[in-house]
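**Student:** No letters, just coordinates:
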């Protein structure tokens, strides 16, 4: 029987009931080396033993991913990547809101220029009373951007509980 990557790395005999062998196969030694560098073999073993067997593979994958992120970004790890992605989402939502306001403004401008019988059908989600008022959209967007009441804040609603 071939030793698992963990036992090869630690230079020990691989027992038949080795906690590492199902999750750190011998053909992928860098996987265990990365996780071992961040967490240590003893801590990895303790974490895996505390979990039910059906959750251990997922935990080993998560440990590997988090260890890779921690090696790339020692300060923030995977939280740095999550924060960056939340910021990109926030920026995209801001751009979308600005584009929607510009479309509403252009629709309102073209509606005022055309005679009433030739008006094009407007978007059904917008109330007819507010279709002709571009200032309404500008005020809504400014309120969202100034108050941070938009769909997500800088860190997003889901990460706010991480730091409490």
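**Tutor:** Nice, thanks for sending it over. Computed from a predicted model, the values in this text were never measured in an experiment.

**Student:** contacts, neighbours, all on C-alpha from now
**Tutor:** Fine.

**Student:** By residue count, tell me the biggest helix in the protein.
**Tutor:** Ranked by number of residues, the top helix in the chain under DSSP state H is helix 78-113.

**Student:** The protein: helices as residue ranges?
**Tutor:** Going by DSSP H, the chain shows helices at 5-10, 29-39, 41-50, 53-72, 78-113, 128-131, 134-147, 156-159.

**Student:** quick one on the thing from earlier: can you check what angle separates the longest helix of the chain from helix 134-147?
**Tutor:** If you take axes from the mean of the first three to the mean of the last three CA atoms, to 10 degrees, helix 78-113 sits at 160 degrees to helix 134-147.

**Student:** buried ones in helix 78-113?
**Tutor:** In terms of neighbour count (16 or more other CA atoms under 10 Å), helix 78-113 has its buried residues at 78-79, 83, 86-87, 89-90, 94, 97-98, 101, 104-105, 107-108, 111.

**Student:** Please compare the first structure with the one that follows:
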């Protein structure tokens, strides 16, 4: 019984020490810069220890002092967005050193313009087809059914109910 109690106490101490040391893990910035992470560390809220690559990229492109200055100059409620933007730009800059995220934006803008031209072409085709279709007689037989464009009703002339496809005027 004594042995069980002592092993339980040892386990509790281990858990206590692990939890106290886990809260003292340095942030990714302090770990990378090999300095002690203080409770008031500028980087700690934005560069958690689980994401060392985030700080590595930002530091490589912008430098730690510039990032620190930028974080301190931005309003507190905008800091997370600013750091996320820096991380995105740094990653894009490392992938494409010349254009960075501007290259990605440019590709997306060209894609939007291409899709807009395609959409304009399709709209023009629809207008052309609608104009040609309106010149046809209002009721045109296509297979077994036809569509009255003015009334918006389908008619089934060969159905046993008569010309209009049923007693309700032919609408479905």
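**Tutor:** Here it is on my side, so go on. Treat the numbers as computed from the prediction; the structure is a model and nothing was measured.

**Student:** what's the TM between chain one and chain two?
**Tutor:** TM-score for the superposed pair, counting by TM-score structural alignment, normalised by the length of structure 1: 0.68. Supporting figures: 120 aligned residues with a CA RMSD of 1.7 Å.

**Student:** Output the helices of structure 1 in JSON lines, with distance to residue 19 of structure 1 appended to each entry.
**Tutor:** Listed next are these as JSON lines, based on distance: least, CA to CA, whole Å:
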{"stretch": "helix 5-10", "distance to residue 19 of structure 1": "9"}
{"stretch": "helix 29-39", "distance to residue 19 of structure 1": "13"}
{"stretch": "helix 41-50", "distance to residue 19 of structure 1": "7"}
{"stretch": "helix 53-72", "distance to residue 19 of structure 1": "10"}
{"stretch": "helix 78-113", "distance to residue 19 of structure 1": "26"}
{"stretch": "helix 128-131", "distance to residue 19 of structure 1": "64"}
{"stretch": "helix 134-147", "distance to residue 19 of structure 1": "51"}
{"stretch": "helix 156-159", "distance to residue 19 of structure 1": "32"}
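
**Student:** Any idea which residue is closest to the centre of structure 1?
**Tutor:** Taking CA atoms, centre = their mean as the criterion, residue 82 is the residue nearest the geometric centre of structure 1, at 4.6 Å.

**Student:** What is the aligned counterpart of it in structure 2?
**Tutor:** Counting by TM-score structural alignment, residue 82 of structure 1 corresponds to residue 105 in structure 2.

**Student:** which strands and helices sit next to the longest helix of structure 1?
**Tutor:** Counting contacts by 3 or more CA pairs under 8 Å, 6 or more residues apart in numbering; DSSP states H and E, helix 78-113 of structure 1 packs against helix 53-72, helix 128-131, helix 134-147.

**Student:** What separation do you get for the match of residue 82 of structure 1 and residue 112 of structure 2?
**Tutor:** Distance, residue 105 of structure 2 to residue 112 of structure 2, using CA to CA, to the nearest Å: 10 Å.
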